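Visitor: Next comes the sequence, and after it the predicted model I'd like to discuss.
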Amino acid sequence: MTSRTGLPTVGGVVTSSSGSGALSVEVTVRGDVSPGAVDYARSKVAHVARYAHEPVLGAHVVLTVAPDPAVERHARAEASLDVNGTLLRAHALASDMLSAVDLLEARLQRNVAQHDDRARTRHRWIGVATGHEWRHGDLPSRREDHYPRRPEEREVVRRKTFALEPMTPDEAAFDMDLLGHTFYLFTDLQTGREAVVFRDGEGGFATQGEQVPYSATTLVETAASAPTLTEPEAIDRLNLSGEPFLFHLDPDTRRGRVLYLRYDGHYGLITAAGR
């Protein structure tokens, strides 16, 4: 069976691969994606792969067009590069597939450059420190995520307010993964309300916030709605849960915020800039 792209399809998902030199770029298509967009994405990802300073062992691209054209930025392009065993990923949404691929290329190229920079730094500085010496790039010793301070001694010592960029849960998950954060507070593109994305403990991502129906192709699962709590109530809830953070709503403003446990055993609080 073939799709309108002219490529073989299994269960509505089109997969093709083509070699560019020694690199094979696999492309998976979901929805009505033109053959030209497939070729364009394959060439762009292969082009980025040539910039890597380490061997690129494989490349996979996923192109998705939402079935409802009224959905804003209904074209999604994703890519992953296996750079000598390290998986680099990028993701972009746009109103048309070619624009999404252009954004994908820029983000993937940035990730490749950042990976190369980290690799050079690691090779330059890696070593074994003696005594209390620490050098940038040393492998950290195993330690607790935070200082084991008793709950009655904890205080909110850091309050941060950010202007949050509107994005989808998938975009927030990719940004969180790139930054290496435990959680990521963002403004949901569909609701205009604060939400948080985090790892679900099973290798995937989950989001918490106002419950809205998203496309079935989303990569992020929906968790429970956020509780409405005062700051003292949020502190008590966080201590009882044993979790590293708690997303909740301010009872006065109804805005979402995150209370989290810092490395020093105290609390930090992240809120969205007013609007």
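Guide: Nice, I can see it. Worth saying up front: this structure is predicted, and the values here are computed from it rather than measured. Numbering: from 1, shown residues only.
Visitor: from here on, contacts and neighbour counts on C-alpha atoms
Guide: Will do.
Visitor: what's the burial count for Asp177?
Guide: 18 (other CA atoms under 10 Å).
Visitor: Where does the nearest residue to Tyr263 once chain neighbours are set aside sit: helix, strand or coil?
Guide: Closest residue to Tyr263 apart from its sequence neighbours, by CA to CA, 6 or more residues apart in numbering: His146 at 3.9 Å. Here His146 takes the coil state, with states given by DSSP: H, G, I helix; E, B strand; the rest coil.
Visitor: before we go on, here's another structure to hold up against the first:
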Amino acid sequence: MRFNIRGENLQVTDAIRKYIIKKVEKLDKYFDDSIHAEVQVKLKVYERNTKVEITIPLKTLLLRAEEQHENMYATIDLIIDKLERQVRKYKTKVNRKPRQEKAVRKNTANAIMIMEPEAETLAEENTDHIVRTKRFYLKPMDAEEAILQMNMLGHQFFVYTEAETSLTNIVYQRNDGKYAVIETE
């Protein structure tokens, strides 16, 4: 792993750097191969607390978590616990998936509720100012894996390439708690 540790309103000391590296390297035990990724760590200090954000982009998974606490070391411990939970949840779903594929093939109707895109009009749309552009690789996956990724990232929607059709789809969570897929043509 390569580490990019940045501090905002904070000088990153060797002690903090070593502590972060030691803790993040514990995640290696969950993977068969060593993690080959650039770990992005952002440390912020406010008047009464600290905030840590860690992002680890892997081939099959994007691990991301942030946490706030009064103590920097406690914040790091909390965020590592959060990342470990994400990895365990992902591994459980991946290992369970081959066993469930047989059942899903028989009855795909109960997997995910598919809706047509709803036409919504916004009162005053201000499209004159684009404040950020993101580019990312759309990994082929199924809708279940897309939902898992969306929930792990804490996002409201997730864009992905459907593995079977190679089309770009969007999955999101509805107000009633169920998931929906927007399919492109």
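Guide: Cool, the structure landed. Small disclaimer: the values here were computed from a predicted structure and weren't measured.
Visitor: about what we covered before: the residue nearest to Tyr263 of structure 1 against Pro244, yeah?
Guide: No. In this structure, His146 of structure 1 is not within contact of Pro244 by CA atoms under 8 Å, at 9.1 Å.
Visitor: okay, and the common contacts of the two?
Guide: Listed as contacting both His146 of structure 1 and Pro244 by CA atoms under 8 Å, 6 or more residues apart in numbering are Leu261.
Visitor: Give me the more crowded residue out of these two.
Guide: Pro244 (16 against 13).
Visitor: In this structure that one contacts Tyr267, no?
Guide: No. When contacts are counted by CA under 8 Å, Pro244 of structure 1 is not listed as touching Tyr267 (9.9 Å).
Visitor: which residues are common contacts for the two?
Guide: By CA under 8 Å, 6+ apart, the residues touching both Pro244 of structure 1 and Tyr267 are 260-261.
Visitor: Might you report the residue contacts of Ala173 of structure 1?
Guide: 184, 197-198, 205, 220.
Visitor: Secondary structure, distance to Ala272 of structure 1 and neighbour count for those residues - can I get that in TSV?
Guide: Formatted as TSV, the contacts of Ala173 of structure 1 follow (DSSP: H, G, I helix; E, B strand; the rest coil; distance: CA to CA, whole Å; neighbours: other CA atoms under 10 Å):
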residue	secondary structure	distance to Ala272 of structure 1	neighbour count
Tyr184	strand	12	21
Val197	strand	15	28
Phe198	strand	17	24
Phe205	strand	22	23
Val220	strand	22	22
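Visitor: Between those, which sits nearest Thr9 of structure 1?
Guide: Val220 (24.7 Å; CA to CA).
Visitor: how near is whatever residue of structure 2 lines up with Arg107 of structure 1 to Lys59 of structure 2?
Guide: Residue pairing (TM-score structural alignment): Arg107 of structure 1 is matched to Lys82 of structure 2. According to CA to CA, to the nearest Å, Lys82 of structure 2 and Lys59 of structure 2 sit 20 Å apart.
Visitor: Quick check: which element contains the match of Arg107 of structure 1?
Guide: Lys82 of structure 2 is part of helix 72-106 when elements are defined by DSSP states H and E.
Visitor: how about the residue nearest to the spatial centre of structure 2, what does it touch?
Guide: By CA atoms, centre = their mean, structure 2 has its centre lying nearest to Leu153, at 2.9 Å. Residues counted as contacts of Leu153 of structure 2 (CA under 8 Å, 6+ apart) are 62-65.
Visitor: would a markdown table of the residues you listed with secondary structure and distance to Ile20 of structure 2 be doable?
Guide: Converted to a markdown table, the contacts of Leu153 of structure 2 look like this (DSSP: H, G, I helix; E, B strand; the rest coil; distance: CA to CA, whole Å):
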| residue | secondary structure | distance to Ile20 of structure 2 |
| --- | --- | --- |
| Leu62 | strand | 18 |
| Leu63 | strand | 15 |
| Arg64 | strand | 15 |
| Ala65 | strand | 14 |
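Visitor: So among the residues you listed, which ones count as buried?
Guide: 62-65 (16 or more other CA atoms under 10 Å).
Visitor: from these, which is closest to Ala103 of structure 2?
Guide: Leu62 (27.7 Å).
Visitor: separation between the closest one and Lys22 of structure 2?
Guide: 20 Å.
Visitor: Adding distance to Asn49 of structure 2 as columns, could you present the buried ones among the contacts of Leu153 of structure 2 in JSON lines?
Guide: Putting the buried ones among the contacts of Leu153 of structure 2 into JSON lines (distance: CA to CA, whole Å) gives the following:
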{"residue": "Leu62", "distance to Asn49 of structure 2": "26"}
{"residue": "Leu63", "distance to Asn49 of structure 2": "23"}
{"residue": "Arg64", "distance to Asn49 of structure 2": "20"}
{"residue": "Ala65", "distance to Asn49 of structure 2": "17"}
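Visitor: any idea how far His123 of structure 1 is from Asp117 of structure 1?
Guide: 10 Å.
Visitor: Thank you kindly, that will do.
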